[in-house]
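A.B. asks: next input, structure requested:
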Amino acid sequence: MNLILSIETSTPTCSVAIHQNGDLIAQKLIVEEGGHSKQVTVLIDSLLEENGLNFSHIAAIAVSMGPGSYTGLRIGLATAKGLCFGLDIPLIALPTLKILAQGFRQIQTNHSLVRLLPMLDARRMEVYAACYELEDLQEVQASKAVILDENSFVELSGKSLLAFGNGAQKWQSTCQHPDIQFINEPMYPEAQFMGNLAYQEYLNKNFQDLVSLEPDYLKEFMGTQPKNKAL
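C.D. replies: Predicted coordinates:
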């Protein structure tokens, strides 16, 4: 049946979906900060049960590989790897920002702008961003971490751009870029948007190594050192 299970955990939104030949069958989604570790397997089990399916029907698993939440990405990838190993099925990895761009294409089908600028919040005035052609999602600028100022993305001048995602809104008031418009409603990457992308990777047999694949964090994790307690 070419069923692909998709897992998206890069933001506070945790979602899983099943697609057949790229077409959405069903999605389960929750929004719970820090709830991915508790909920992702529960969502998968309930998604399969509610649609009369089991793991033997799944031909491959697709996972959002980043950028995004460090913890969320690790949980999503670990879950996907574990299932692929146990079921002996291939793993497909998709860039998070491309998933977000595909989501825009599916929702805003009549938009005339030519380039998409999806952004995910990376805290303070930093975002993860990439640029894609609207028509075919051809990559114009690869995913990167950007500290926003009034001149950010000046190198993309000359063609109209649409900025969206939960990182775009905090830049709207200071952006001086002449070719950028903004979508005010927040958009998040979701598993339901992964179907066509994952199916093309499946047809091309573009599968990932279960041992070596790591999330694409784009920047190093900056943790805090625990304070030494007085003896």
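
A.B. asks: switch to C-alpha atoms for all contacts and neighbour counts from now on
C.D. replies: Noted.

A.B. asks: neighbours around residue 84, how many?
C.D. replies: For residue 84, the tally of surrounding residues (other CA atoms under 10 Å) stands at 20.

A.B. asks: here is the second sequence; please produce its structure so I can put it next to the first one:
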Amino acid sequence: MILAIDASTTGCSVAVFLEGKVVVSLESKKDRSAAESLTLMIEKVLDLSACKREDLKAVAVAKGPGSYTGLRIAVSTAKGLAFALGIPLLSYGTLDALCYAIPYVDAVDFLCPMIDARRMEVFCGFYDAKTKELVQDISAELVDENSFSDILSKGKVLFFGEGSAKCKGVILHENAVFLEEVIYPEARTACKMVSEKMEKGEFEDLTSFEPFYLKEYMFKK
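C.D. replies: Predicted structure coming up:
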């Protein structure tokens, strides 16, 4: 079994995978809940899946981009578990996993998952709608009416995720499509990616692995 952890944005989520399928998943949408909820959620999801810690074969974690605090807590927790249990650490991109949460893709050419990065800035990436392969690098973008005009000229783009709502009234290109439902990152959507990484042995180095913050965070002393 594989334990997956995600605290990239609002709230946090955990899931247990077995042979490429989701056994149990839990989500908390409570804002900034990772610090107080993550450990308890891990214990609960293991209990619900009848999985003991020693039964785990790996721990997977969403590496970002996203909330600095959430990513730091999730990665620290995942690394601690992997080290204590002597099992491998896997990671996956938060935006990559969001693509697997989309209920349909037939009517568009590209997917653009978005995570709110405050003000009018978003973390985003562009993916082929059918293959879910990344076609344009993940970046932090300050959104205005001319944003993403190059890729919008190539086909219809579905914008979604918590960062897309503030872009709807700004990006008015005829090929821009916005998903009405707000979709948040959840650990369960990473099942396919994590299972494939496990099979290929694409493990992270426990000593050097760090979250993918994407941009520098400034702190006032």
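
A.B. asks: tm score of chain vs chain?
C.D. replies: TM-score of the superposed chains, computed with TM-score structural alignment, normalised by the length of structure 2, equals 0.96; 220 aligned residues with a CA RMSD of 1.1 Å.

A.B. asks: residue 212 of structure 1 -> structure 2?
C.D. replies: In structure 2, residue 212 of structure 1 lines up with residue 208, judged by TM-score structural alignment.

A.B. asks: cool, residue 112 of structure 1 as well?
C.D. replies: Under the alignment (TM-score structural alignment), residue 112 of structure 1 maps onto residue 107 of structure 2.

A.B. asks: and its match, what does it touch?
C.D. replies: Residue 107 of structure 2 sits next to residue 156 when contact means CA atoms under 8 Å, 6 or more residues apart in numbering.

A.B. asks: isn't there a helix covering it?
C.D. replies: No: according to DSSP: H, G, I helix; E, B strand; the rest coil, residue 107 of structure 2 belongs to no helix; its state is coil.

A.B. asks: where is the longest helix in structure 2?
C.D. replies: helix 68-85 (DSSP state H).

A.B. asks: in structure 1, what stretch matches that helix?
C.D. replies: The alignment of helix 68-85 of structure 2 onto structure 1 (TM-score structural alignment) spans residues 70-87.

A.B. asks: would you map the strands across structure 1?
C.D. replies: In structure 1, the strands defined using DSSP state E lie at 3-8, 13-20, 23-31, 58-64, 91-94, 115-121, 126-133, 139-147, 161-164, 180-182.

A.B. asks: take those strands and write them to CSV, including mean neighbour count.
C.D. replies: Conversion of these to CSV gives the following (neighbours: other CA atoms under 10 Å):
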stretch, mean neighbour count
strand 3-8, 29
strand 13-20, 25
strand 23-31, 17
strand 58-64, 26
strand 91-94, 25
strand 115-121, 27
strand 126-133, 23
strand 139-147, 16
strand 161-164, 23
strand 180-182, 17
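
A.B. asks: the ones you listed: which one's closest to residue 155 of structure 1?
C.D. replies: strand 139-147 (9.8 Å; CA to CA).

A.B. asks: still on that earlier bit, and the match of helix 68-85 of structure 2 against structure 2, how far off on average?
C.D. replies: Taking mean CA distance after the TM-score superposition for structure 1, the mean distance separating stretch 70-87 of structure 1 from the aligned residues in structure 2 is 0.3 Å.

A.B. asks: what comes up buried for that stretch?
C.D. replies: Of the residues in stretch 70-87 of structure 1, 70, 72-81, 83-84 count as buried by neighbour count, 16 or more other CA atoms under 10 Å.

A.B. asks: including distance to residue 150 of structure 1, could those residues go into CSV?
C.D. replies: Output for the buried residues of stretch 70-87 of structure 1, formatted as CSV (distance: CA to CA, whole Å):
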residue, distance to residue 150 of structure 1
70, 27
72, 30
73, 30
74, 33
75, 35
76, 34
77, 35
78, 38
79, 40
80, 39
81, 41
83, 44
84, 44
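
A.B. asks: return the residues in contact with the residue lying farthest from the centre of structure 2.
C.D. replies: Of all residues in structure 2, residue 221 has its C-alpha farthest from the mean position, at 29.9 Å, by CA atoms, centre = their mean. Going by CA under 8 Å, 6+ apart, residue 221 of structure 2 touches no other residue.

A.B. asks: what do you get for residue 91 of structure 1?
C.D. replies: 60, 61, 62, 63, 80, 81, 84, 207, 208, 209, 210.
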